[in-house]
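Asks: Following is a predicted model, sequence given first.
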Amino acid sequence: MTLQFTYLKVKQAMQSKQIKEPKLWKSYDEQLEILKSRGLQIDDEKNALGYLRSIGYYRLSGYFYSFRQFDPQNPNSRLDRFITDTRFGDVKSLYMFDKKLRQLALDALERIEVALRVNIAHTLGQYDPLSYKDNKYFTSGFNHAEWMNRHDNLVEREKKTGFITHHLEHYIDLPIWVACEVWDFGTMSMMYKGMLNKDKDRIAKLYRLKDGKHLQTHLHAFNFIRNVSAHYSRLWNRDITFKASLKGLSDAEWKSFPINKPFVYFCLMKRMLDIICPRTEWGSRLLALLDEFPDVANEAVSLRDMGLENNPRN
């Protein structure tokens, strides 16, 4: 597709009103006036301006959205107008809750990632220290070359790190228990997906799961949540694109959780952490954070939007 053809297509789309011109730049004071004109109650304008300056209107708009009125002509759409009795403080509290939720997710996923690196390295390392370089230890459908390219790029990025430099200078290559230290969550998850079923199952059973296919779906969902959290994006009511399988989990209550909302994945994180770190207080920290969810007068938002139907302490 030529650049000229692309330009013509964009121009035609703009002329047919499919694509709009970018919105005009607004000063912070103008942004505040827009919010007030749409019905947002602002008790402390100086404080609100501070948030617009430090966080930005666009990032906050993801939190404003939940407080906007539904379009009576289209229940799947929202109007610009805020629901009656929406206060800037409500939006600020929701933003801070979500920030803490992301931090809690990253804390859990760091521990899960480190533990799974060890599990994978220990399982494959028994065959050969360089097993990760040999496609015979992976399924036929696994794109081993693509994974190796990703791995090599990570090694190159970290080649000046002490332990990488040491091994490259004194050994012919990195054994898997060293190589795994440069993997990110996505690279680790991708490798696990490509492992032979018997090896995946062996690791899954460490976490009291039926088989490796179930753990694989958990890791895909965790990777999505990690990426959302690491990029400081809205998490609390996010639709989870990669849905985990809950089959084989003994507690019938699992079936009551919406699989497309975050709460069930925090429960899965807790389940794994209780095995990895039996004395962890992460679950208590999660419950304490849920208690901090903003109690807004107009009930525009609630923990149901996160996937909870009842009080998690019950």
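Replies: Perfect, thanks for sending it. Numbering: from 1, shown residues only.
Asks: drop to CA atoms for contacts and neighbour counts, all remaining ones
Replies: Fine.
Asks: Can you show me the strands along the stretch 51-200 of the chain?
Replies: Assigned by DSSP state E, counting those that start in this stretch, the stretch 51-200 of the chain shows strands spanning 68-71, 74-82.
Asks: other SSEs contacting the shortest one?
Replies: Translated: strand 68-71. On a contact count with 3 or more CA pairs under 8 Å, 6 or more residues apart in numbering; DSSP states H and E, strand 68-71 meets strand 74-82.
Asks: try it against this one:
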Amino acid sequence: MPIYAKPHLSLSDQVRHLSAQGLDCDPEASSIEALHDYGYYRLTAYTYPFRRLLLPSEPKDSAYQFRADDYLPGARLSEAAELARFDHGLRDKLFDGIAALELALRFQIAHVLGKRNPFGHTDQASLDGRACAEPAPHRVRARFASMFDFWIDEYGKLIDRAGGEDFIRHVRAKYQGEVPVWIAVETFDFGGLARLYSLLERYDQNLIARRFGMSDGRQFHQWLVGLGVIRNHCAHHNRLWNRQLPHALAKIPPLTVKPDLHHLSNVAHRRKLYGWISVLAYTLRNYDNTSNWFRTIKTQLGKFPASNFVSLSVDVGFPAGWDGESLWNGAPSATRTLPTPV
């Protein structure tokens, strides 16, 4: 295996290198600015579809190489920069939407589990026995006998991480260290919320899921896991466009959701963004009938740059006519209807 020996290149040298491969880098000043703002490897990830596909007879440097080094006629670095700017806006809008879901989920878990037991998040008797007894994730199985044991350790870390907060110090000092679930959830990240949700009684899972328009609590948990991955990509400024996600969106039985989501049964690219954006829009619209997020994200998607090399359908998994679906149309209600009985 060869040792990596490519030299460091100045920004001007990077422009000359890309130009030699057939990428239009005019005007040079704008290309240098784009390379400065995004970095060579981040920006060239957006130019990758502009490169020529390797012929079957051509040699590959590795099993993961599918395109040649040279660019197709008409490929421009400025188009890649425009695509990167679109992706930046998409991450911002998605992060806002998932943040709204996270806050709603905090309340719902605290409200539903807290009614069963204020300390139900640390009491196995208040959770689903079968889920708690499941083996811990393989990477930590040697340390934890069960998912419940793994959760208790994770919960302790979340509380300790927030230990400097006055409200945690106060509750711990006054109540001998016990923290009720409606306070504890304020220390949870999205992954912690999804983990605790997975351990809830099936009745509690379904009750919470119905608040978001889904009658199957287990499938709602799958949505949370998939959206959690997207949230992390957003938080770390990773590319979302043209990304194959690790979790495929499972088929959704029509009886478990309202008709707004039925069109997902025909979506072919279930590891791409469209399906996941759709379930996020659906949950937010069902939870808060005044939510405008579905229109915000639709507006951002309308900014996808015109191109001969990339498209929403191929690269992000959007079906033809997606913007005509009922999920993306209509207007938010002027009057809020709370999803939880008062």
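Replies: Yep, that arrived. Treat the numbers as computed from the prediction; the structure is a model and nothing was measured.
Asks: rewinding a little: could you point out which of the strands of the stretch 51-200 of structure 1 sits nearest residue 30 of structure 1?
Replies: strand 74-82 (15.8 Å; CA to CA).
Asks: would you list every one of the helices in the stretch 51-200 of structure 1?
Replies: Using DSSP state H, counting those that start in this stretch, the helices of the stretch 51-200 of structure 1 run over 57-64, 88-125, 144-157, 162-170, 176-179, 185-194, 197-206.
Asks: quick one, which of the ones you listed is nearest to residue 232 of structure 1?
Replies: Closest among these, once you apply CA to CA, is helix 88-125, at 7.4 Å.
Asks: how about the closest one, which residues of structure 2 does it hit?
Replies: Counting by TM-score structural alignment, helix 88-125 of structure 1 falls onto residues 77-114 of structure 2.
Asks: Export the helices of the stretch 51-200 of structure 1 as CSV, with columns for mean neighbour count and distance to residue 6 of structure 1.
Replies: Output for the helices of the stretch 51-200 of structure 1, formatted as CSV (neighbours: other CA atoms under 10 Å; distance: least, CA to CA, whole Å):
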stretch, mean neighbour count, distance to residue 6 of structure 1
helix 57-64, 16, 28
helix 88-125, 19, 38
helix 144-157, 15, 30
helix 162-170, 13, 45
helix 176-179, 20, 43
helix 185-194, 20, 33
helix 197-206, 17, 45
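Asks: okay, those helices in JSON lines with distance to residue 47 of structure 1 next?
Replies: Below are these laid out as JSON lines (distance: least, CA to CA, whole Å):
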{"stretch": "helix 57-64", "distance to residue 47 of structure 1": "14"}
{"stretch": "helix 88-125", "distance to residue 47 of structure 1": "9"}
{"stretch": "helix 144-157", "distance to residue 47 of structure 1": "42"}
{"stretch": "helix 162-170", "distance to residue 47 of structure 1": "46"}
{"stretch": "helix 176-179", "distance to residue 47 of structure 1": "48"}
{"stretch": "helix 185-194", "distance to residue 47 of structure 1": "38"}
{"stretch": "helix 197-206", "distance to residue 47 of structure 1": "49"}
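Asks: Minimum distance to residue 38 of structure 1: which of the ones you listed has it?
Replies: Using CA to CA, the nearest of those to residue 38 of structure 1 is helix 57-64, at 11.0 Å.
Asks: Looking at the strands of the stretch 51-200 of structure 1, which one is packed in the most?
Replies: strand 68-71 (a mean of 17; mean count of other CA atoms under 10 Å).
Asks: post-alignment, it versus structure 2, mean distance?
Replies: When structure 2 is superposed, strand 68-71 of structure 1 averages 1.1 Å from its matched positions, counting by mean CA distance after the TM-score superposition for structure 1.
Asks: Counting neighbours, what do you get for whichever residue in structure 1 pairs up with residue 263 of structure 2?
Replies: Mapped onto structure 1 by TM-score structural alignment, residue 263 of structure 2 lines up with residue 253. For residue 253 of structure 1, the neighbour count with other CA atoms under 10 Å is 8.
Asks: Against residue 194 of structure 1, how distant is residue 146 of structure 1?
Replies: For residue 146 of structure 1, the distance to residue 194 of structure 1 equals 11 Å [CA to CA, to the nearest Å].
Asks: ok, now residue 13 of structure 1?
Replies: Taken as CA to CA, the span from residue 13 of structure 1 to residue 194 of structure 1 is 42 Å.
Asks: Residue 291 of structure 1 too?
Replies: 40 Å.
Asks: cool, residue 26 of structure 1 as well?
Replies: Residue 26 of structure 1 is 49 Å from residue 194 of structure 1, by CA to CA.
Asks: cool, and residue 253 of structure 1?
Replies: 31 Å.
Asks: ok, now residue 238 of structure 1?
Replies: 28 Å.
Asks: Repeat that for residue 126 of structure 1.
Replies: For residue 126 of structure 1, the distance to residue 194 of structure 1 - CA to CA - is 17 Å.
Asks: Repeat that for residue 36 of structure 1.
Replies: 53 Å.
Asks: How far does stretch 268-288 of structure 1 stretch from one end to the other?
Replies: Across stretch 268-288 of structure 1, first to last residue, CA to CA, it's 17 Å.
Asks: Equivalent analysis for stretch 245-259 of structure 2, please.
Replies: 25 Å.
Asks: Other residues contacting it?
Replies: 213-216, 223, 226, 262, 264-265, 270-273, 275-276 (CA atoms under 8 Å, 6 or more residues apart in numbering).
Asks: One more pass at 10 Å, please.
Replies: In this structure, residues lying in contact with stretch 245-259 of structure 2 by CA atoms under 10 Å, 6 or more residues apart in numbering are 210, 212-217, 219, 222-223, 225-227, 229-230, 261-267, 269-276, 279, 282, 286, 325-327.
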